[in-house]
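S.K.: Okay, here's the prediction I keep looking at, along with the sequence it came from:
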Amino acid sequence: MPHIPLDENLPGITGLLNFRQDTALPIRQLTQILLRGESTLSEGERELIATVTSFGNQCKFCTAAHTAAADALLGEHETAEMVKHDPENAPVSHKMKQLLEVARRVQADARTVSPELVAKAREAGATDMELHDTVLIAALFCLYNKYVDGLASVTPTEPAFYDRLANILKNNGYLPSPNRYASLNETK
């Protein structure tokens, strides 16, 4: 049960953003820039960064939401599961493996992002912008994970909910729009 009154039809961060819309807009704008804006990392790769960060923080809502979003963008279900549970053998590039390790370090203790780790990522082909955005996405999702769990936001358990949310995120991104979540709680 949430610690504050939230719209029960808007689980996870969606209800929190709806609760305080003046803070929601800059949150949504930054998320849109980082996860859907111009980048040499694909949208799916950036969702993987959000996924491993949320998984490391044990945030069930954000892990499920961004795993589903990564799956929708990548067009398969194996990669997101592997980056969470078997990152060494995940079907991503060596560069992406290094960036995901940077994200894990940011999530666990950002002070452990060492010059050696950054050098490994650069040797694997990571650019300064990719390093910057990886750290910022991981840091931002640490905030989101704590926001969702700190206010005990509703966390659906049915996978179909997250599939519907993933399609909204894939097709519409993170910016607000009228009736954005109208189909979120439909049963299919």
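M.R.: Nice, I can see it.
S.K.: C-alpha only now, for contacts and for neighbours.
M.R.: Fine.
S.K.: Tell me the helix or strand right after the helix or strand where residue 120 lies.
M.R.: Assessed by DSSP states H and E, residue 120 sits inside helix 115-123. For helix 115-123, the succeeding helix or strand toward the C-terminus, using DSSP H and E, is helix 128-150.
S.K.: Below is structure B, check it against A:
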Amino acid sequence: MAHIDLGVDEQENPGITGPMRFRPETAKPLNELAEVLLRGPHPLTPGERELIAAYVSGLNECAFCCASHSAFAAAQLDTGMTLVDQVRADLDSAPVSPKLRALLRIAGAVQETGRKVTSELVAAAREEGATDLEIHDTVLIAAAFCMYNRYVDGLGTLAPKGREGYEASARRIVEFGYLSVH
């Protein structure tokens, strides 16, 4: 049960959905940010950007965000949940491009503290072909997901167990995006 009365059925509105329904005026810009960062035109695919969100959420131990964004990433990556699980289990041996691995390392540094993003991490990403836009947005996705994770966990919202409950949300996000969430 959430720490405050969100005025919704938590079973039907788990995770971030309940707080967003509680405060639609803050939900709007949060969903707009997610839409731009995760689905807007970009050199990284939506699946790769969702993978960054899932990776950071896993590092933050946010069960709801990790499960939901893992499902969203898997729905948009050729190797699906297998790749998501590999990245989350061992980034160094996961079968991702060297550029994405370097960007995920930057995201992991942001998750600890922004000051852990070093010139060396950025140079390594650039050496693998990362652009300034990709580096910028990786940092912003990681920072935003630290906020989203703390929002969800700070209110003690429900995180459904298992992966099945997140598949319908993944289909909805892939088809309609974050602006359809309310």
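M.R.: Cool, got the structure. Just so it is clear, the structure is predicted and the values come from calculations on it, not from any experiment.
S.K.: about what we covered before: which residues are contacting the helix holding residue 120 of the first structure?
M.R.: If you take CA atoms under 8 Å, 6 or more residues apart in numbering as the criterion, helix 115-123 of the first structure is touched by 95, 98, 99, 102, 131.
S.K.: Most neighbours of all these, which one?
M.R.: Scoring those on neighbours with other CA atoms under 10 Å, the highest-scoring entry is residue 99 at 27 neighbours.
S.K.: Mind telling me what residue 71 of the second structure corresponds to in the first structure?
M.R.: Aligned by TM-score structural alignment, residue 71 of the second structure pairs with residue 68 of the first structure.
S.K.: in terms of contact, does that match touch residue 162 like I think?
M.R.: Yes. Assessed by CA atoms under 8 Å, residue 68 of the first structure is found in contact with residue 162 at 6.1 Å.
S.K.: more crowded one of these two?
M.R.: Applying other CA under 10 Å to residue 68 of the first structure and residue 162 shows that residue 68 carries more neighbours, namely 29 against 23.
S.K.: Which residues are in contact with that one?
M.R.: So residue 68 of the first structure contacts 162, 163, 165, 166 (CA under 8 Å, 6+ apart).
S.K.: Recalculate using a threshold of 7 Å.
M.R.: The neighbours of residue 68 of the first structure, taking CA atoms under 7 Å, 6 or more residues apart in numbering as the test, are 162, 163, 166.
S.K.: Then residue 15 of the first structure?
M.R.: By CA under 7 Å, 6+ apart, the contact list for residue 15 of the first structure reads 6, 7.
S.K.: if I look at the most centrally placed residue in the second structure, how far off is residue 4 of the second structure?
M.R.: When CA atoms, centre = their mean is applied to the second structure, the residue found nearest the centroid is residue 53 (2.1 Å). Applying CA to CA, to the nearest Å, the value for residue 53 of the second structure to residue 4 of the second structure is 26 Å.
S.K.: What range does the helix holding residue 120 of the first structure cover in the second structure?
M.R.: With TM-score structural alignment as the criterion, helix 115-123 of the first structure aligns to 119-127.
S.K.: Could you export the contacts of helix 115-123 of the first structure as TSV, including secondary structure and distance to residue 29 of the first structure?
M.R.: Converted to TSV, the contacts of helix 115-123 of the first structure look like this (DSSP: H, G, I helix; E, B strand; the rest coil; distance: CA to CA, whole Å):
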residue	secondary structure	distance to residue 29 of the first structure
95	helix	27
98	helix	27
99	helix	23
102	helix	24
131	helix	20
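S.K.: Which position in the first structure pairs with residue 61 of the second structure?
M.R.: When the first structure is aligned by TM-score structural alignment, residue 61 of the second structure is paired with residue 58.
S.K.: Over to residue 141 of the second structure?
M.R.: Looks like residue 141 of the second structure aligns to residue 137 there (TM-score structural alignment).
S.K.: In contact with that match: list those residues for me.
M.R.: 34, 49, 50.
S.K.: Repeat the analysis, applying 10 Å as the threshold.
M.R.: For residue 137 of the first structure, the contact set (CA atoms under 10 Å, 6 or more residues apart in numbering) comprises 30-31, 34-35, 46-47, 49-50, 53, 103, 106, 131, 143.
S.K.: rewinding a little: which helix or which strand is home to the match of residue 71 of the second structure?
M.R.: Counting by DSSP H and E, residue 68 of the first structure is part of helix 60-74.
S.K.: still on that earlier bit, buried ones in the match of helix 115-123 of the first structure?
M.R.: Buried residues in stretch 119-127 of the second structure, counted by 16 or more other CA atoms under 10 Å: 121, 122, 124, 125, 126.
S.K.: And for stretch 82-98 of the first structure?
M.R.: 83, 84, 87, 90, 92, 94, 95, 96, 97, 98.
S.K.: do stretch 32-45 of the second structure as well
M.R.: For stretch 32-45 of the second structure, burial by neighbour count (16+ other CA under 10 Å) applies to 33, 34, 35, 37, 38, 39, 44, 45.
S.K.: Residue 90 of the first structure corresponds to which position in the second structure?
M.R.: Alignment note (TM-score structural alignment): residue 90 of the first structure maps to residue 94 of the second structure.
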